[in-house]
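**Student:** Here is my input, please return the structure:
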Amino acid sequence: MEEVLDNPSTGVAPCVRLTPSLASSSSSSLSVDGSFPQITTVKLDGANYVTWKATVEKYLIARGKAHVIRRDPPPTTYPTFDRWEQDNALVCTLLWQSMAPHVSGPLMLLPTAKRIWDQVRFRRGDLPLATHYSHFVGLCQQLDVYMPLTTDLTEVACQRDQIRVVQYLESLGPEYMHLRQQIIGSGDIPSLTRDL
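**Tutor:** You can find the predicted model right below:
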């Protein structure tokens, strides 16, 4: 059984604490006393999305729960729906607890961990100007690492083409997130003029 408690540290985000009967069935994801583990010391505050995403995603992969943020829920009639529902509730709670209250608050009513995950990714545009600028500078620094300056004009043209492909993919709506992740994550970004 579960009970919903107000989070005393923030007063905003509710917590779900499992009673011992459910805690024992989910022991691989819960601590000995049935409380949720701290999955990262990096709390999402709006300026640290890249670091937060990397730590949370690795944790969920290690615990076998990444499917909840990557795939849509199965139909309620599927035999795996009950297990997905448990995993979804656990991951939602873990995500909320890994965020600063001003970030998690608006996400509390979203029904799935995938929607929370997608919304956090796309809400970066809602940040204050200074935070958005800080995030942009971090992205530019990452770009400098992956696409260093060169005097080779063929390489410059290739890099420019890759940037345009990524810009195009980033401009697509959330329904294309899987395709975008697959293409960008492959490490071999196709040419805008040759491959697409």
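**Student:** When you work out contacts or count neighbours from here on, use the C-alpha atoms and nothing else.
**Tutor:** OK.
**Student:** how much space between the most centrally placed residue in the chain and R164?
**Tutor:** The residue lying closest to the centre of the chain (Cα atoms, centre = their mean) is W117, at 4.1 Å. Separation of W117 from R164 (Cα to Cα, to the nearest Å): 25 Å.
**Student:** Surely the residue nearest to the centre of the chain touches R71?
**Tutor:** No. At 10.9 Å, W117 does not count as touching R71 under the criterion of Cα atoms under 8 Å.
**Student:** for R160, what are its contacts?
**Tutor:** Applying Cα atoms under 8 Å, 6 or more residues apart in numbering to R160 gives no contacts.
**Student:** did I read that right, T77 in a helix?
**Tutor:** No. Per DSSP: H, G, I helix; E, B strand; the rest coil, T77 lies outside any helix segment and is coil.
**Student:** One more, so I can put them side by side:
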Amino acid sequence: MNKITDVKLNGSNFLGWSKTIIVHLRSIDKDDHLDSGPPTDDVKDDTRRAWLRDDAKLLVQIRNSIEPDILSLVNHCEFVKELIDYLTFLYSEHTNISRIYSVCKSFHRGEQHDKNATAYVMEFNKVYEELNSLLPLSGDIKAMQKQREQIAVMSFLTGLRPEFDAFKNQLLSE
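**Tutor:** Alright, predicted model coming up:
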């Protein structure tokens, strides 16, 4: 197999794309490559060589499932874990304020337009899942407080008139 999925990572589809990659690795019993790097030198040479070979095959398949402009950002990654960790840092960090803003805006201003009810519900659920991924439930009071502050900022920014777009863009780029 040359690639894991026909849907290439373009940045905005990271949540669905990463789920596909994870499920695929789990289905072939290679999800350990998500949790650990290469075996240390004290591991038997054959075991280490087999792990490195498997990881290289998976790395090529995953890289073939990524858009070229994003590939240039991850050329330094040599192992599956390193690649997935870096992509997670780039595209799903909970501190990614501009992505949280975009998802909150879609969530709070969702409109059916000319979609049928099923398509609208599916689109709404997709946005809802991404919002939950960006702002997960937590028992940590400080994390909850930070999330509430982020939601308040998103609500404020969403309500601003168009003449404040420059201000809004400046805040979102920080």
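**Student:** one step back: which residue in structure 2 lines up with the residue nearest to the centre of structure 1?
**Tutor:** Counting by TM-score structural alignment, W117 of structure 1 corresponds to I84 in structure 2.
**Student:** Excluding chain neighbours, give the residue nearest to that match in space.
**Tutor:** Take I84 of structure 2 and drop its neighbours on the chain: the residue closest to it by Cα to Cα, 6 or more residues apart in numbering is L34, 7.2 Å away.
**Student:** helix or strand for that neighbour, which one?
**Tutor:** Using DSSP states H and E, L34 of structure 2 maps to helix 32-35.
**Student:** ok so, going back, distance from the helix or strand hosting the match of W117 of structure 1 to structure 1 after superposition?
**Tutor:** For I84 of structure 2, the host element (DSSP H and E) is helix 80-92. Superposed on structure 1, helix 80-92 of structure 2 shows a mean distance to its aligned partners of 1.1 Å (mean Cα distance after the TM-score superposition for structure 1).
**Student:** which outside residues touch that helix?
**Tutor:** 11-12, 14-15, 33-37, 55-56, 58-59, 74, 77, 133-134.
**Student:** Kindly report the same for stretch 15-23 of structure 2.
**Tutor:** If you take Cα under 8 Å, 6+ apart as the criterion, stretch 15-23 of structure 2 is touched by I4, T5, V7, K8, L9, D31, I62, S92, E130.
**Student:** Turn those residues into TSV, including neighbour count.
**Tutor:** As requested, the contacts of stretch 15-23 of structure 2 are exported to TSV (neighbours: other Cα atoms under 10 Å):
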residue	neighbour count
I4	20
T5	17
V7	14
K8	19
L9	24
D31	17
I62	21
S92	19
E130	22
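**Student:** Next step: those residues restricted to strands.
**Tutor:** Among the contacts of stretch 15-23 of structure 2, no member falls in strands (criterion: DSSP state E).
**Student:** which one of those residues is nearest N169 of structure 2?
**Tutor:** Relative to N169 of structure 2, the closest of the contacts of stretch 15-23 of structure 2 is S92; by Cα to Cα it sits at 19.6 Å.
**Student:** hang on, the earlier thing: downstream of the helix holding I84 of structure 2, the next helix or strand is which one?
**Tutor:** Next along the chain after helix 80-92 of structure 2, taking DSSP H and E as the criterion, comes helix 97-108.
**Student:** Verify the contact between P38 of structure 2 and L52 for me.
**Tutor:** Yes. If you go by Cα under 8 Å, P38 of structure 2 and L52 touch, sitting 6.6 Å apart.
**Student:** Spatially, and excluding backbone neighbours, which residue is closest to the aligned partner of Q97 of structure 1 in structure 2.
**Tutor:** Under the alignment by TM-score structural alignment, Q97 of structure 1 pairs with N64 in structure 2. Excluding its sequence neighbours, the residue lying closest to N64 of structure 2 (Cα to Cα, 6+ apart) is K3, at 5.2 Å.
**Student:** Count the residues that sit near the one you found.
**Tutor:** 17 (other Cα atoms under 10 Å).
**Student:** How about L87 of structure 2?
**Tutor:** 19.
**Student:** Quickly note the distance from it to S12 of structure 2.
**Tutor:** Remark: distance between L87 of structure 2 and S12 of structure 2 (Cα to Cα) = 12 Å.
**Student:** which residues in structure 1 form strands?
**Tutor:** For structure 1, the strands defined by DSSP E occupy 2-6, 14-18.
**Student:** Could you identify which of those strands is most buried?
**Tutor:** Mean neighbour count (mean count of other Cα atoms under 10 Å) peaks for strand 14-18 among the strands of structure 1, with a mean of 18.
**Student:** which residues in structure 2 does that one align to?
**Tutor:** Going by TM-score structural alignment, strand 14-18 of structure 1 sits over no part of structure 2.
**Student:** Around L169 of structure 1, count how many other residues there are.
**Tutor:** 17.
**Student:** just the helices in structure 2 please.
**Tutor:** 14-27, 32-35, 45-63, 68-71, 80-92, 97-108, 117-134, 141-159, 165-173 (DSSP state H).
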